[in-house]
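Asker: Next one to model:
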Amino acid sequence: MACSRLMSAPVCLIENDENGQLRVRKEAKDILDGISEPVVVVSVVGLYRTGKSYLMNRLAGQQSGFALGSTIESKTKGIWMWCVPHPNKKGHTLVLLDTEGLGDVKKGDEKHDTWIFCLAVLLSSTLVYNSLGVIDNTALEKLHYVTALTENIRVKAEVGQHEDESADFMRVFPSFVWAVRDFTLQLKKEDKPITSDDYLEGALELKRGSSPQTETYNLPRSCLRNFFAVRKCFVFPRPASTENMWRMEELTEKELDSKFLEQANTFCCYIYKNSETKTVTGGRTITGTALGNLAEVYVEAIRSGNVPCLENAVVSLAKIQNVRAADEALQCYMTELFNLVQLPMNPEELSNIHTVTEKKAIDVFITVSFNDNDQIYQQELMGKIYDEYQQMCQQNYDASRMQCEKVLHDVFDTLEKGISDGSYLKPGGSQKYTDTLRQLSEEYRAKTHSQIMSEEVLSKFLKTKENIGNMILQADQSLSAAEQEKEVEKMKTEILKQQKRSLKEQNRLQEQTFKDMQRTYDEHVNQIIHQMEREQDRMRRDNDRVLDAKLRENQALVQLGFQWEAARMQSEIDSLKADMNKENSSQRSKLRQVLNSIGIATTMLAPGFTPKLIGVGISMASNFV
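Answerer: From the prediction side, this is the model:
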């Protein structure tokens, strides 16, 4: 669903209820529920009245939207959301989150501010921190919320006593962008020009020593260095004169400072190009639907007095998403199938429709599902789709049978009348009966040759006429006893031939079922392989990003003379490399397990002789992975 049709203006995503507790607004949750695309989530945080909302309006491509305000009061309460089509990434939605200004003295609720900051970190793929003036110790002290992240967020449900979590935080935390507003200094160090990124990294340099003052100085800096692998800085000059600042929403681009406008455009281009799709542990991509559910999981943990845990959130989110994924996929399959099928029809045509609709259903499941590691929900979906398809096949058989029976009734009406009026109970009547039966059988086949139940219906009909045929033969006095016996055998032979035709017809249907099951298996496996490849690629990129950040940090520690810290960092790097190797080696065994589990599920679903054949084929396939 296109975001432009969904939102013409921001809505509140997270607010305070009547008891002062955080809650997710239903209106915003409903909007996210309608977004099945992957989302890129950009949050802005910072002290109140620092111009946060203006940057978010620029990212939305609008002059106004998020409330700017023109007084010393904080305008944004809670977390507001604006979903727009991503300008650079087709098939993605850009979700902008504007947070309540931190440090509002009238509000005086430090814990509330901390949770707003934590939720912005947890929900975003890029976190923009907005501040005024310069990046100095005072500015970093005001960013004390970052030092509380480890106390208010857990990556794993259980952590070892001496286990270092910084790499885990780096994998799941957003990239960090510091936007310094009303910047008036020259970007120089020792009379040499430096970049804004150099300016940020210089401000994050650690001091040597172990005094309480030094530890206090280093704490926010260490947190930023250890939690956010990607850091970027933009410095903005004052956008307009003091008298014009209060009407920023009304100012045209010509009325804005040209350097501010240039930097704002550079900032937006960077965000559009470099902000990643939102993921959680394991490189799993988040859609709008999942983002809404994730927000509810985190907010519910906070309301319950618990510390939000990413690992637990993934488990909760998986159950919510996978139940929904299976339901939506099945509904998609049934709707598409009923819209396209016109009974009766050729089994191959029905099979082709089944294949196309099943692929769409699996696409829906893969898009909405989340962390279905043991393929429990996908196997359940396979079973339900198979049941629906079998019911449709049975309806097709029944419709074909009814049509064949109608044609048969019309075609053989003259035969039935001849039997009723005794036309065949005369000398030579048996030959006339046999010729009529053969002639009408061919006429029936000509009219029902495209029907799948043609031969079976005819076979049953001829079987019911066996006794009548024998009676007509016995009544034909023109035939000797030997001739009568010979004709009886010919009639039995003809009935057997017809039964073989019917059996051949049924075998073709069974073969079609086998092909359908094989195609179902192939489609499910291909989708799982592609999904695992995407997740593995994202995990690899996340690991490389974390490893690169650790290596840079280790080098900086060595240059600053922090030998003990550098040695500890090197140990973390070695451990991280070992974990990466384990993750890579486990992928093949995980895929083999997936193939085996789906093979078993398919074996249980297939009818008749099919289970044994297809089950063996699938189990054998997994041995070659």
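
Asker: Could you use CA atoms for every contact and neighbour count after this?
Answerer: Will do.

Asker: Touching, residue 570 and residue 553? I think so.
Answerer: No. Counting by Cα atoms under 8 Å, residue 570 does not reach residue 553; the two are 9.8 Å apart.

Asker: centroid residue for the chain?
Answerer: The chain has residue 367 as the residue nearest its centroid, 2.7 Å off, counting by Cα atoms, centre = their mean.

Asker: To check against the first, give me the structure of this:
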Amino acid sequence: MCCVPHPSKRNHTLVLLDTEGLGDVEKGDPKNDSWIFALAVLLSSTLVYNSLGTINHQALEQLHYVTELSQLIRTRASPTSDEAEDHTEFVHFFPDFVWAVRDFSLELKLQERHITEDEYLENALKLVPGENPRIQTSNMTRKCIRDFFPKRKCFVFHRPTNDNSLLAHIQDVSEDELESAFKSQSEQFCSYISTRGKVKTLGSGVTVTGKRLGCLVEMYVNAINSGAVPCLENAVTTLAERENTAAVEKAATHYMAQMAERVMFPTDTLQELLDVHTACEKGAIEVFMEHSFKDENQNFQKTLMETIEKKKEYFLQQNEEASSKYCQTKIKKLSESLMENISRGTFCVPQGHKLYQEARRKVEQDYKLVPRKGVKANEVLQCFLESLEATEKFILNADKALTDMEKTLEAKNTKREAMEDQHRIAQEVIIHVKENWEKEKETLLRQQEKLIEQKLREQEEVLKQKLKVIEGMLNKELKTIKEVIEELNRRITEFGNNENSDFFSWILNNNVIISDFFWKAKKLFN
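Answerer: So this is what the prediction gives:
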């Protein structure tokens, strides 16, 4: 087998399959040539059969392999009873037929009329009348060629060189040493093969690529080696299964590659991922349609859709995991301060729950501002908040307990402060009273002093008045006493001079006056 780029068709490969001759007695098994010929028919788009000399009865007998094709090849997996006689089924699968006659030395004439190579071939394939078994065998070959290969072509080649010494190593002979007629005939043959040769297809127009050709060779050879008959329908079915399976894998790989290239996890929304999925799914279907064939019931396409659906679920899961991981990282970073304050007991104070709520709301607000959190944003936030429920409950209870204690302490402090205020006020009142008392005392003292002074002055005046009265009285009494004394002195004098007992009677008569005088004097001075 030789593969070369096609000389005139782009993106095509020309595959030359050489059977290395038929009729080799050294092969041992007489069926080898039949199977080789059958393989050549199955694998070729143009079958070139070459013979030496002329197309005659002997040449047709050598091509008897064609009569065995209906036994060596089946078109259907479950053939009908009359399929063996219905050669039209093979036409859809069999190649074009080219008969190349080498070392042709005859003149192309038929009944003195020049004919073409094709006319020469068609004339040779005419059925020969007669009941002779050899004729019937030859006619069978002719009939099979006509039935199996409706498109036929013939080329005749003169000897490449008339120098017999060069024929032994003809492959080493240069083109300049070849006969011009041979070169011209060779050019016509190559031109026909390159321009008129068709692409190998399988019945319903399925193009055989290099990969498919390899699969066909493998399937046909395995069937022959196992003793089975190669079946064209099975080959197409197997090829379809292989190709469609490969197409599914290729399309699924394309989907995965496109999704991996176009999706940046996590997506902002689920719809964003689904939009990319839809576009990649469409591309995967296009790839599948390009590489698949004969998916008549769309079973493989359904398989592809199921595969893509599973892979979509994988991407959805990856997106969720990426979103969850990204959100957890972000909320952990944003809540570091909150968690540190919780650990330090910052919120275990009166009104601590309010402080905690403010700190928690700050984390929530900052978290909501984080871009492209993805589909797990709310779930992660809710999980975070739920994880804080026990902590918040503890803080709330602590806050309530501490607040109640603070209120109690505040009440006590208020009472104490009230008492202190009362004491302070009392002290201030006392001080104020003292100050007022001192002032009033001073005032009273001043008033008393003034009053005393006034009383003293009044008493002094009274005394003065009394004294004046007393003085008057005393003066009056003194005057009286003086008068008494003078009277006494006079009496005494008179008494001394006249011892008259009337003196003692006078004294007794004036004793009251004298006693009263001394009593009043004593009272005044006391």
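
Asker: Give me the TM-score for these two chains.
Answerer: For this chain pair, the superposition-based TM-score is 0.65 by TM-score structural alignment, normalised by the length of the second structure; 399 aligned residues with a Cα RMSD of 3.7 Å.

Asker: Please, where are all the strands along the stretch 51-200 of the first structure?
Answerer: Assigned by DSSP state E, counting those that start in this stretch, the strands in the stretch 51-200 of the first structure fall at 79-85, 93-99, 126-132, 175-181, 188-189, 192-193.

Asker: Who are the contact partners of the nearest residue to residue 281 of the first structure once chain neighbours are set aside?
Answerer: What sits nearest to residue 281 of the first structure in space, not counting adjacent residues and going by Cα to Cα, 6 or more residues apart in numbering, is residue 172, at 6.2 Å. By Cα atoms under 8 Å, 6 or more residues apart in numbering, the contact set of residue 172 of the first structure is 279, 280, 281.

Asker: which part of the second structure lines up with stretch 509-520 of the first structure?
Answerer: Stretch 509-520 of the first structure falls opposite no residue of the second structure when the two are matched by TM-score structural alignment.

Asker: Go through that stretch and flag the buried ones.
Answerer: For stretch 509-520 of the first structure, the neighbour count (16 or more other Cα atoms under 10 Å) marks 509, 510, 513, 514, 516, 517, 518, 519, 520 as buried.

Asker: so where does the residue nearest to the centre of the first structure fall, helix or strand?
Answerer: Assigned by DSSP states H and E, residue 367 of the first structure belongs to helix 347-368.

Asker: Go ahead and name everything in contact with that helix.
Answerer: Outside helix 347-368 of the first structure, the residues touching it (Cα under 8 Å, 6+ apart) are 36-37, 287, 289-290, 321-322, 324-326, 328-330, 332-333, 336-337, 340-341, 378, 385, 389, 393, 452, 509, 512, 516, 519-520, 523-524, 527-528, 531.

Asker: What of stretch 141-149 of the first structure?
Answerer: Contact partners of stretch 141-149 of the first structure, identified using Cα under 8 Å, 6+ apart, comprise 114, 117, 118, 219, 220, 223, 224.

Asker: matching residues in the second structure for it?
Answerer: Counting by TM-score structural alignment, stretch 141-149 of the first structure falls onto residues 61-69 of the second structure.

Asker: Can you name the next helix or strand after the lengthiest helix in the second structure?
Answerer: Secondary structure of the second structure per DSSP state H: the longest helix is helix 389-497. Using DSSP H and E, the helix or strand that directly follows helix 389-497 of the second structure along the chain is helix 502-525.

Asker: Please name every helix or strand in contact with that next one.
Answerer: Packing partners of helix 502-525 of the second structure (3 or more Cα pairs under 8 Å, 6 or more residues apart in numbering; DSSP states H and E): helix 389-497.

Asker: Mind telling me what residue 222 of the first structure corresponds to in the second structure?
Answerer: So, by TM-score structural alignment, residue 222 of the first structure is matched to residue 143.

Asker: burial count for its match?
Answerer: Residues contacting residue 143 of the second structure under the criterion other Cα atoms under 10 Å number 17.

Asker: so it makes contact with residue 128?
Answerer: No. If you go by Cα under 8 Å, residue 143 of the second structure and residue 128 don't touch, sitting 10.6 Å apart.

Asker: What about residue 530 of the first structure, how many residues nearby?
Answerer: Here the count is done by other Cα under 10 Å, and residue 530 of the first structure has 12 residues near it.

Asker: who's in contact with it?
Answerer: Counting by Cα under 8 Å, 6+ apart, residue 530 of the first structure makes contact with nothing.

Asker: Okay, and it sits in which element?
Answerer: helix 481-560.

Asker: Could you check the angle that helix makes with helix 466-475?
Answerer: 160 degrees (axes from the mean of the first three to the mean of the last three Cα atoms, to 10 degrees).

Asker: The match of residue 222 of the first structure should be in a strand, yeah?
Answerer: No. Read with DSSP: H, G, I helix; E, B strand; the rest coil, residue 143 of the second structure is helix and lies in no strand.

Asker: could you measure it against residue 137 of the second structure, distance?
Answerer: From residue 143 of the second structure across to residue 137 of the second structure, the span is 10 Å (Cα to Cα, to the nearest Å).

Asker: Residue 180 of the second structure -> the first structure?
Answerer: Under the alignment (TM-score structural alignment), residue 180 of the second structure pairs with residue 258 in the first structure.

Asker: Residue 190 of the second structure now?
Answerer: Taking TM-score structural alignment, the alignment pairs residue 190 of the second structure with residue 268 from the first structure.

Asker: Around the residue nearest to its match when sequence neighbours are not counted, how many other residues sit close by?
Answerer: Nearest non-adjacent residue to residue 268 of the first structure, counting by Cα to Cα, 6+ apart: residue 59, 5.8 Å away. Look at residue 59 of the first structure: counted by other Cα under 10 Å, it has 24 neighbours.

Asker: Pull up the aligned stretch in the first structure for stretch 483-502 of the second structure.
Answerer: Mapped onto the first structure using TM-score structural alignment, stretch 483-502 of the second structure covers no residues at all.

Asker: Tell me which other helices or strands the host helix or strand of residue 619 of the first structure touches.
Answerer: Secondary structure assignment for residue 619 of the first structure, by DSSP H and E: helix 610-622. With contacts taken as 3+ Cα pairs under 8 Å, 6+ apart, helix 610-622 of the first structure sits against helix 481-560, helix 563-605.

Asker: got CSV for these, with distance to residue 399 of the first structure too?
Answerer: Formatted as CSV, these follow (distance: least, Cα to Cα, whole Å):
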stretch, distance to residue 399 of the first structure
helix 481-560, 15
helix 563-605, 24
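
Asker: between those, which gets nearest to residue 202 of the first structure?
Answerer: Proximity to residue 202 of the first structure, assessed across those by Cα to Cα, is greatest for helix 481-560 (10.9 Å).

Asker: most packed of the strands of the stretch 51-200 of the first structure?
Answerer: When the strands of the stretch 51-200 of the first structure are scored by mean count of other Cα atoms under 10 Å, the highest mean neighbour count falls to strand 93-99 (a mean of 27).
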